[in-house]
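In: next one to model:
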Amino acid sequence: MTTLPTLLNGRHAMVAGVGDAADHVATALAALGARITRITPPSVDADIIAAAFADAQSQQGQPVDLLVHGGAPLGVGNAETVSLDVWRKGFSADIDGRFLYASAFARSRIAAHDRGAILFLLPSPRITGGRTAQLSAHGALDNLVKSLAVEWGRDGIRTNAIASHVVDGFAQATEAARASLGHLAGYILSDHGAYISGMVMGIDELPS
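Out: Okay, here's the model as predicted:
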C-alpha cells in the first residue's frame, strides 16, 4: 500500500506560476515525494518554454511527467477602466501561457510514449464586480480543461483544474482550506487519481 509521503515518488513536477498558492502546491508535492522544478514567472514564448522542459530534465535527471500551471495574475478592477492593451496582455500571459506549457508537456509525453498529468490552478468562479477578466478567463479555461482531457486522454495524459478562492486569495484562506489545496493537488496528480480527467474541482471552506 502506498503511504502519503511516497505518493509521488519517482515523479517530476514542473510548477509554473507566481504567488503563494503555486508555492504551496509545489511544497505539498515535494512532501509527497515528487522532484520539483519551479518556474516563476512562467513564459509565453514557445522557445523559452521548450528550453525550460529540456533544462528541467537535465537538472533532475528525468523528464517532467507532472505539470502544474497557476496562470498569471489578471488583477481586479472595474471593466470600464481596463484598456484593450491591458486586457490582451493579461489574457496572453494567463490563457496563452497555460496552453503553451500544456502543449509542450503533451508533445514530450507523447514522444516518450508515456503518461502524464496536467493541473491548472484557477481563481474562484464566484461572480462579483471587478472580476470580469478573471471570470472570462475562467470560462475559457473550463472548456480548455475538458477539450484537452478528451484530446490527450488516448495518449495517457490527464488534464484537470482546481478552481477556488484559495488560489487567488491564499493569504485570506483558513489553514484548513490551504491544506486542502495541497492535498487535492497531490491526489489528482497521483496514480490514486488516475480515473480523474476533464474535471474542474473546488475547495469548500472547512470548519475550523
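In: switch to C-alpha atoms for all contacts and neighbour counts from now on
Out: Fine.
In: how many neighbours does Ala34 have?
Out: Neighbours of Ala34 under the rule other C-alpha atoms under 10 Å: 24.
In: same check on Val18?
Out: Neighbour tally, Val18, other C-alpha under 10 Å: 18.
In: check Val25 too.
Out: 23.
In: over to Leu144?
Out: If you count neighbours by other C-alpha under 10 Å, Leu144 ends up with 18.
In: in terms of secondary structure, what does the helix or strand encompassing it contact?
Out: Taking DSSP states H and E as the definition, Leu144 sits inside helix 132-153. Where contact means 3 or more C-alpha pairs under 8 Å, 6 or more residues apart in numbering; DSSP states H and E, helix 132-153 is packed against helix 84-91, strand 157-163.
In: name the residues that touch the following helix or strand past the last one?
Out: Going back to what we said before, that points to strand 157-163. Once the chain leaves strand 157-163, the next helix or strand it forms, by DSSP H and E, is helix 165-168. Residues from elsewhere that reach helix 165-168, judged by C-alpha atoms under 8 Å, 6 or more residues apart in numbering: Ala21, Ala22, Leu121, Leu122, Pro123, Ser124, Gln172, Ala173, Ala177, Arg178, Leu181, Ile203.
In: show me which of those residues are buried.
Out: Among these, those scoring as buried are Ala21, Ala22, Leu121, Leu122, Pro123, Ser124, Ala177, Arg178, Leu181, Ile203 (criterion: 16 or more other C-alpha atoms under 10 Å).
In: then the last one would be within a strand, right?
Out: Pointing back at Ile203 there. No. According to DSSP: H, G, I helix; E, B strand; the rest coil, Ile203 belongs to no strand; its state is coil.
In: roughly how far does it sit from Ala163?
Out: Distance, Ile203 to Ala163, using C-alpha to C-alpha, to the nearest Å: 7 Å.
In: tell me the spacing between the residue of the chain most remote from its centre and Ala28.
Out: The outermost residue of the chain, judged against the average C-alpha position, is Glu80 (29.5 Å), by C-alpha atoms, centre = their mean. According to C-alpha to C-alpha, Glu80 and Ala28 sit 39 Å apart.
In: before we move on, what about Asn9?
Out: Distance from Asn9 to Ala28, by C-alpha to C-alpha: 13 Å.
In: more neighbours: which of the two?
Out: Between Asn9 and Ala28, counting by other C-alpha under 10 Å, Ala28 is the more crowded of the two (20 against 17).
In: thought that one was touching Tyr187?
Out: No. Using C-alpha atoms under 8 Å, Ala28 is not in contact with Tyr187, being 10.6 Å away.
In: list of residues touching stretch 48-68?
Out: Against stretch 48-68 from outside (C-alpha under 8 Å, 6+ apart): 11-16, 35, 37, 43, 100-102, 104-105, 109, 115-121, 189.
In: now do the buried residues in it.
Out: Ile49, Ala50, Ala52, Phe53, Ala56, Gln57, Pro63, Val64, Asp65, Leu66, Leu67, Val68.
In: please generate a structure for the following sequence too, so the two can be compared:
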Amino acid sequence: MAQDSTRYGTIFSPGLFDGQVALVTGGGTGIGRASAHELAALGATVVVAARREEPLIQTVGEIRGVGGNASWTTLNIREAEEVEAVIGDVVEEHGRLDLLVNNAGGQFPAPSEQISPNGWRTVIDLNLNGTFLVTRAAYTTWMAEHGGVICNVIADMWRGFPYMAHTGAARAGVDNLTKSLAIEWGRSGVRINAVAPGTIYSSGMDTYDESFRTHAARRASKIPVGRVGTESETAAAITFLLSPAAAFITGATLRVDGGASLEKAAMVPLEAHTAIPPYNGFHLAREIPEAWVDDGEPDA
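Out: Have a look, this model is predicted:
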C-alpha cells in the first residue's frame, strides 16, 4: 500500500492518543522529532522542548502543517528550577500531562583518559541527572495524582561503551532508574519504560565527525538484521510503550538495535594489541597460536 508522503506513516490506530498531552524533550531533532510527529499524528497535543529554538520551531511548523497540534518551549534539563517551571507551564496551559518522552541527551566520542572532569560531569548531568529532573517534575506536578506513562531513551551500552564511557555510565544509570521508579510509582498509576536504540540513521549522527560516521556505517553488515535502524523504528517502539497495548509492561527496556547488542562491535575502531599477557599455570597446556591473536586487520 502506498504511503501518504504528506503525513506520518504510523502503523498505530488513528486517534490512539486523542485528548492526551505529551512532552518530548530533545523534540526538535532525530528520534525526538520523529516521536513528536508520530504522537501528534495519533491525536496527542505535543510539546517539544530543547535548548535550541530553531529545530523546535521547525518541528512544530511541520506538525501543524499536516493538521497536528504542537507547541514548543526552550528547556535546559540540567537546571532543576527551569525544569519544574516548564513542566508547571505545560500543565497550566494544557490542563494535564499524560505522556513523557525523555529523549534529550548528548555525548562526544573520546578515549576515557582524555575525558576531562568537566566533560564527564556535563554528560552525566545531561543524560542521567537531566532525565531524573524532568521525570521527577512530571510526577510531582501531575502524574502522582493522575497517572501517566513515561519512556526514557537510552543507548546500546549492555556490553560496555568504549570511547563513550561517560554516556554508557549515564545511560546504564537511567536503565536502573527506570526499574526503580516503575516499582515506586506503580501505586500512582504510572508506567515507566525505556528504549535502547542501537546504530540509528538519524540527524543525531551529524554531531559526530566524518570518520566516526564512516565507521558506524561500515558496522551495518555486522548487525544481525544487516543494516542500521531508522528514526521511525525507534519512534514506533516508543509509541508502543506509551500505548495501552503495553499496559502490563513497566520497568522494561526494549532494545531497538537489530540484534546488535547480541554481537556488539565498538563504535570506533579499537587498536589491536597484545599488551596483556596470558596466564598459563597448567604445565601441560598448549601455547596460544599466533593465528588466534588479533592482527588488527578488518574482518573479511
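In: could you tell me the TM-score of the two chains?
Out: Overlay of the two chains. TM-score (TM-score structural alignment, normalised by the length of the first structure): 0.87; 201 aligned residues with a C-alpha RMSD of 2.2 Å.
In: of the contacts of helix 165-168 of the first structure, which belong to strands?
Out: Using DSSP state E, Leu121, Leu122 are the members of the contacts of helix 165-168 of the first structure that sit in strands.
In: which residues touch the counterpart of Leu119 of the first structure in the second structure?
Out: Leu119 of the first structure maps onto Cys151 in the second structure, with residues paired by TM-score structural alignment. Counting by C-alpha under 8 Å, 6+ apart, Cys151 of the second structure touches Leu100, Val101, Asn102, Ile192, Asn193, Ala194, Val195, Ile238, Leu241, Leu242.
In: do the same with His138 of the first structure
Out: Here His138 of the first structure is in contact with Leu122, Pro123, Pro125 (criterion: C-alpha under 8 Å, 6+ apart).
In: what's the closest non-adjacent residue to the first one?
Out: Which is Leu122 of the first structure. Once flanking residues are discounted, Leu122 of the first structure sits nearest to Ala163: 4.4 Å by C-alpha to C-alpha, 6 or more residues apart in numbering.
In: ok, the counterpart of that neighbour in the second structure to Ala217 of the second structure distance?
Out: Applying TM-score structural alignment, one finds that Ala163 of the first structure aligns to Ala196 in the second structure. Distance, Ala196 of the second structure to Ala217 of the second structure, using C-alpha to C-alpha: 19 Å.
In: mind listing the helices for the first structure?
Out: Counting by DSSP state H, the first structure has helices at residues 20-31, 46-60, 84-91, 97-111, 132-153, 165-168, 175-189.
In: any idea which of those is most buried?
Out: helix 165-168 (a mean of 23; mean count of other C-alpha atoms under 10 Å).
In: wasn't Trp72 of the second structure part of a strand?
Out: Yes. The assignment for Trp72 of the second structure by three-state DSSP puts it in a strand.
In: who's in contact with the residue lying closest to Val150 of the first structure once chain neighbours are set aside?
Out: Spatially, and ignoring its direct neighbours in sequence, Val150 of the first structure is nearest to Gly198 (7.3 Å; C-alpha to C-alpha, 6+ apart). Residues counted as contacts of Gly198 of the first structure (C-alpha under 8 Å, 6+ apart) are Val145, Lys146, Ser147, Leu148, Ala149, Val150, Arg158, Thr159, Asn160, Ala161.
In: Gly198 of the first structure pairs with which position in the second structure?
Out: Gly198 of the first structure maps onto Gly251 in the second structure, by TM-score structural alignment.
In: and what of Ala22 of the first structure?
Out: Ala22 of the first structure maps onto Gly32 in the second structure, by TM-score structural alignment.
In: quick one, what contacts its match?
Out: Residues in contact with Gly32 of the second structure (C-alpha under 8 Å, 6+ apart) are Val24, Thr25, Gly26, Val101, Asn103, Ala104, Ala235.
In: could you save these as CSV and add columns showing distance to Val123 of the second structure?
Out: Listed next are the contacts of Gly32 of the second structure as CSV, based on distance: C-alpha to C-alpha, whole Å:
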residue, distance to Val123 of the second structure
Val24, 19
Thr25, 16
Gly26, 15
Val101, 19
Asn103, 14
Ala104, 11
Ala235, 23
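In: which of those residues fall in strands?
Out: Among the contacts of Gly32 of the second structure, the residues falling in strands (DSSP E) are Val24, Thr25, Val101.
In: measure Ser190 of the first structure to Leu122 of the first structure for me?
Out: Distance, Ser190 of the first structure to Leu122 of the first structure, using C-alpha to C-alpha: 19 Å.
In: same deal with Ala79 of the first structure?
Out: 20 Å.
In: returning to what we had before: now which residue in the second structure aligns to the residue farthest from the centre of the first structure?
Out: Under the alignment by TM-score structural alignment, Glu80 of the first structure pairs with Glu113 in the second structure.
In: what's Pro63 of the first structure aligned with over in the second structure?
Out: By TM-score structural alignment, Pro63 of the first structure lines up with Arg96.
In: would you check how far apart that match and Pro197 of the second structure are?
Out: Taken as C-alpha to C-alpha, the span from Arg96 of the second structure to Pro197 of the second structure is 29 Å.
In: again with Leu126 of the second structure
Out: As judged by C-alpha to C-alpha, Leu126 of the second structure and Pro197 of the second structure stand 18 Å apart.
In: which one's more surrounded, those two?
Out: Pro197 (25 against 22).
In: distance of that one relative to Glu145 of the second structure?
Out: From Pro197 of the second structure to Glu145 of the second structure the distance is 31 Å (C-alpha to C-alpha).
In: and if you look at Ala170 of the second structure?
Out: For Ala170 of the second structure, the distance to Glu145 of the second structure (C-alpha to C-alpha) stands at 29 Å.
In: picking that back up, in the second structure, which of the contacts of Gly198 of the first structure still touch?
Out: Using both residues aligned by TM-score structural alignment, their matches' C-alpha atoms under 8 Å, the second structure keeps these contacts from the contacts of Gly198 of the first structure: Val145, Lys146, Ser147, Leu148, Ala149, Val150, Arg158, Thr159, Asn160, Ala161.
In: what's near enough to touch the last one?
Out: Counting by C-alpha under 8 Å, 6+ apart, Ala161 of the first structure makes contact with Leu119, Phe120, Leu121, Leu122, Val145, Gly198, Met199, Val200, Met201.
In: next, the contact list for the closest residue to the last one other than its chain neighbours, please.
Out: Just to be clear, that refers to Met201 of the first structure. Closest residue to Met201 of the first structure apart from its sequence neighbours, by C-alpha to C-alpha, 6+ apart: Ile162 at 4.8 Å. Ile162 of the first structure sits next to Leu119, Phe120, Leu121, Leu122, Ala185, Val200, Met201, Gly202, Ile203 when contact means C-alpha under 8 Å, 6+ apart.
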